[in-house]
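**Student:** requesting a structural model of the entry that follows:
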Amino acid sequence: MMHEDRLPDNVFTEKWKHLIAAGNEDAFREMFNAYAGRLTAFAFSITKNKEASIEIMDEVFIKIWKHKEQLTRITNITTYLYTATKNTALNFLSHKSRETHLQAFDFINIELMEEERPDQRLISSEILSKIKKAVEGLPPRCKIIFKLVREDGLKYKEAAEVLGVSEKTIDAQMVIAVKRIGDAVGSYFDCFPARFQKK
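**Tutor:** Predicted coordinates:
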């Protein structure tokens, strides 16, 4: 069983693809448990609607199960799930609003995940507060990229595919995020560089 503090690796996802395609409900449940919380949070960052975000996540997994035979054709499950969640969330917004220009994710407000992590236990609440404030002050696109890469653990290539941008854009935005966060925490930044190292 996967832990929710990290995304499953390729070995697990490859195994899941074939088992789920064959109708294995236990494998489907494992994949659901590994991704459900992250995808719900990602949907919420777009919709700002908790109930809708849960429904969006459920819809993504329902579609996967309905078309499970096609799962083996998917190259990267993580990228696929996040992209499907993004598209479903944007469809939700399009039905709730007459706005037609949803560009650059400028309307998205990303917040740090609240669950405690091992590295956070080493950081005082004051410093953690400064980090969160710095992230909150990032430009919208920068915040969503920071979340996908640092909070959800996506690789630069995966985040680029999900958002439909280049890896150079991901890299440039992460440089901005790291610099601003580093400036915010000042001398304390040297205490936890591993959290912000480029993957």
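
**Student:** C-alpha from now on. contacts and neighbour counts both.
**Tutor:** Fine.

**Student:** and the helices in this protein?
**Tutor:** 10-21, 25-47, 50-66, 77-96, 125-136, 140-146, 156-163, 167-185 (DSSP state H).

**Student:** distance to F107 added to these, as CSV?
**Tutor:** As requested, those are exported to CSV (distance: least, Cα to Cα, whole Å):
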stretch, distance to F107
helix 10-21, 32
helix 25-47, 8
helix 50-66, 16
helix 77-96, 11
helix 125-136, 13
helix 140-146, 7
helix 156-163, 14
helix 167-185, 17
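
**Student:** possible to save those as JSON lines with mean neighbour count?
**Tutor:** Below are the helices of the chain laid out as JSON lines (neighbours: other Cα atoms under 10 Å):
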{"stretch": "helix 10-21", "mean neighbour count": "17"}
{"stretch": "helix 25-47", "mean neighbour count": "19"}
{"stretch": "helix 50-66", "mean neighbour count": "17"}
{"stretch": "helix 77-96", "mean neighbour count": "18"}
{"stretch": "helix 125-136", "mean neighbour count": "16"}
{"stretch": "helix 140-146", "mean neighbour count": "23"}
{"stretch": "helix 156-163", "mean neighbour count": "20"}
{"stretch": "helix 167-185", "mean neighbour count": "17"}
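
**Student:** so which of those helices gets nearest M113?
**Tutor:** Proximity to M113 (Cα to Cα) singles out helix 25-47 among the helices of the chain, at 8.3 Å.

**Student:** give me the contacts around that closest one.
**Tutor:** Contacts with helix 25-47, where a contact means Cα atoms under 8 Å, 6 or more residues apart in numbering, come from 1-4, 7-8, 16, 19-20, 50, 52-54, 56-57, 61, 65, 81-82, 85-86, 89-90, 92-93, 107-111, 152.

**Student:** about what we covered before: out of the helices of the chain, which gets nearest to E115?
**Tutor:** Relative to E115, the nearest member of those by Cα to Cα is helix 25-47, separated by 11.3 Å.

**Student:** run the chain-centre distance for that closest one.
**Tutor:** From the chain centre to the centre of helix 25-47 is a distance of 10 Å (Cα atoms, centre = their mean, to the nearest Å).

**Student:** could you give the angle of it to helix 50-66?
**Tutor:** 140 degrees (axes from the mean of the first three to the mean of the last three Cα atoms, to 10 degrees).

**Student:** one more, for comparison:
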Amino acid sequence: MSEEVFCVQKIKEGDQMAFCSFVELYSKDLYYFALGYVNVRELAEEVVSDVFLEVWNNRARLDEIIHIKSWLLVLVRNKAISYLRKEQPDTTVSFDEIDDFHVPLFQSPDNKMISREEIAKINQAIAALPPKCKEVFVLAKIEKLPYKKISEMLNISVKTINVHISKALNIISGILYE
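**Tutor:** Got it, this is the predicted structure:
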């Protein structure tokens, strides 16, 4: 039994220590993902807190979830859009209208090998991507989710994901090698 499955089972039983481990395991990734939507640190923290509260409140059904991280990312995305709608109650907000989705700073475990200038240039290149292309790129290349999961999350085809990734890599390489 994997550690994640064991943790989910313990959470389902109401084990608060297991839930704390679960929160610690996913909170950083979810926070940065939320920040990409809402652009305000406090709001991103609130989104993630609400997602974990929802997870705790629905812990009895956790074992029904096949891919926990994908499910959590969908929850964060939906909560973030809900928060944006609350901020602008007279307008309808959809992902296609969120032009300022951004990627928090790219952090590499090999930071010692990559200079700060190179990291800054990579971040600028990612920031220059169109919003949907950027979201797909982040999920595929930074979050390392399988294309099939991204397809299900965003309700787009795997072929469309390939197009977005190809476009993103072309834009990024063009900027990096100018």
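
**Student:** thinking again about what came up before, of the helices of the first structure, which approaches R117 of the first structure most closely?
**Tutor:** Evaluated over the helices of the first structure, closeness to R117 of the first structure peaks at helix 125-136, with 11.4 Å, by Cα to Cα.

**Student:** now the angle between helix 167-185 and the closest one, please.
**Tutor:** Per the same axes, to 10 degrees, the angle that helix 125-136 of the first structure makes with helix 167-185 is 140 degrees.

**Student:** what separation do you get for A52 of the first structure and K96 of the first structure?
**Tutor:** Distance, A52 of the first structure to K96 of the first structure, using Cα to Cα, to the nearest Å: 11 Å.

**Student:** now L154 of the first structure
**Tutor:** Separation of L154 of the first structure from K96 of the first structure (Cα to Cα): 29 Å.

**Student:** equivalent analysis for P118 of the first structure, please.
**Tutor:** In terms of Cα to Cα, P118 of the first structure sits 39 Å off from K96 of the first structure.

**Student:** and what of D119 of the first structure?
**Tutor:** 39 Å.

**Student:** do the same with M113 of the first structure
**Tutor:** Counting by Cα to Cα, the gap from M113 of the first structure to K96 of the first structure is 26 Å.

**Student:** before we move on, what about R180 of the first structure?
**Tutor:** As for R180 of the first structure, its distance to K96 of the first structure is 34 Å (criterion: Cα to Cα).

**Student:** mean shift between stretch 41-53 of the second structure and the first structure?
**Tutor:** Taken over the aligned residues, the distance from stretch 41-53 of the second structure to the first structure averages 1.1 Å (mean Cα distance after the TM-score superposition for the first structure).

**Student:** which residues in the first structure does that stretch match up with?
**Tutor:** Aligned by TM-score structural alignment, stretch 41-53 of the second structure falls on residues 50-62 of the first structure.

**Student:** what does stretch 158-168 of the second structure give?
**Tutor:** Using TM-score structural alignment, stretch 158-168 of the second structure pairs with 167-177 in the first structure.

**Student:** mean per-residue distance, the matching stretch versus the second structure.
**Tutor:** Per aligned residue, stretch 167-177 of the first structure averages 1.4 Å (mean Cα distance after the TM-score superposition for the first structure).

**Student:** what does stretch 28-45 of the first structure give?
**Tutor:** Mean deviation for stretch 28-45 of the first structure: 1.2 Å (mean Cα distance after the TM-score superposition for the first structure).

**Student:** wait, isn't D106 of the first structure in contact with K143?
**Tutor:** No - checked against Cα atoms under 8 Å, the pair D106 of the first structure and K143 is beyond contact range at 9.7 Å.

**Student:** once you drop chain neighbours, what's closest to the equivalent of H18 of the first structure over in the second structure?
**Tutor:** Aligned by TM-score structural alignment, H18 of the first structure pairs with Q9 of the second structure. The shortest distance from Q9 of the second structure to any residue other than its chain neighbours is 7.0 Å, reached at D63 (Cα to Cα, 6 or more residues apart in numbering).

**Student:** who are the contact partners of the counterpart of the one you found in the first structure?
**Tutor:** Residue pairing (TM-score structural alignment): D63 of the second structure is matched to T72 of the first structure. T72 of the first structure is in contact with 17-18, 21, counting by Cα under 8 Å, 6+ apart.

**Student:** report the contact partners of the counterpart of L145 of the second structure in the first structure.
**Tutor:** Matched by TM-score structural alignment, L145 of the second structure corresponds to L154 in the first structure. Taking Cα under 8 Å, 6+ apart, we find L154 of the first structure in contact with 78, 148.

**Student:** tell me how far L154 of the first structure lies from L19 of the first structure.
**Tutor:** Separation of L154 of the first structure from L19 of the first structure (Cα to Cα) stands at 24 Å.

**Student:** one more: I145 of the first structure?
**Tutor:** 32 Å.

**Student:** ok, now how distant is the most centrally placed residue in the second structure from S166 of the second structure?
**Tutor:** In the second structure, the residue lying closest to the centroid (Cα atoms, centre = their mean) is F33, at 3.4 Å. Going from F33 of the second structure to S166 of the second structure by Cα to Cα gives 21 Å.
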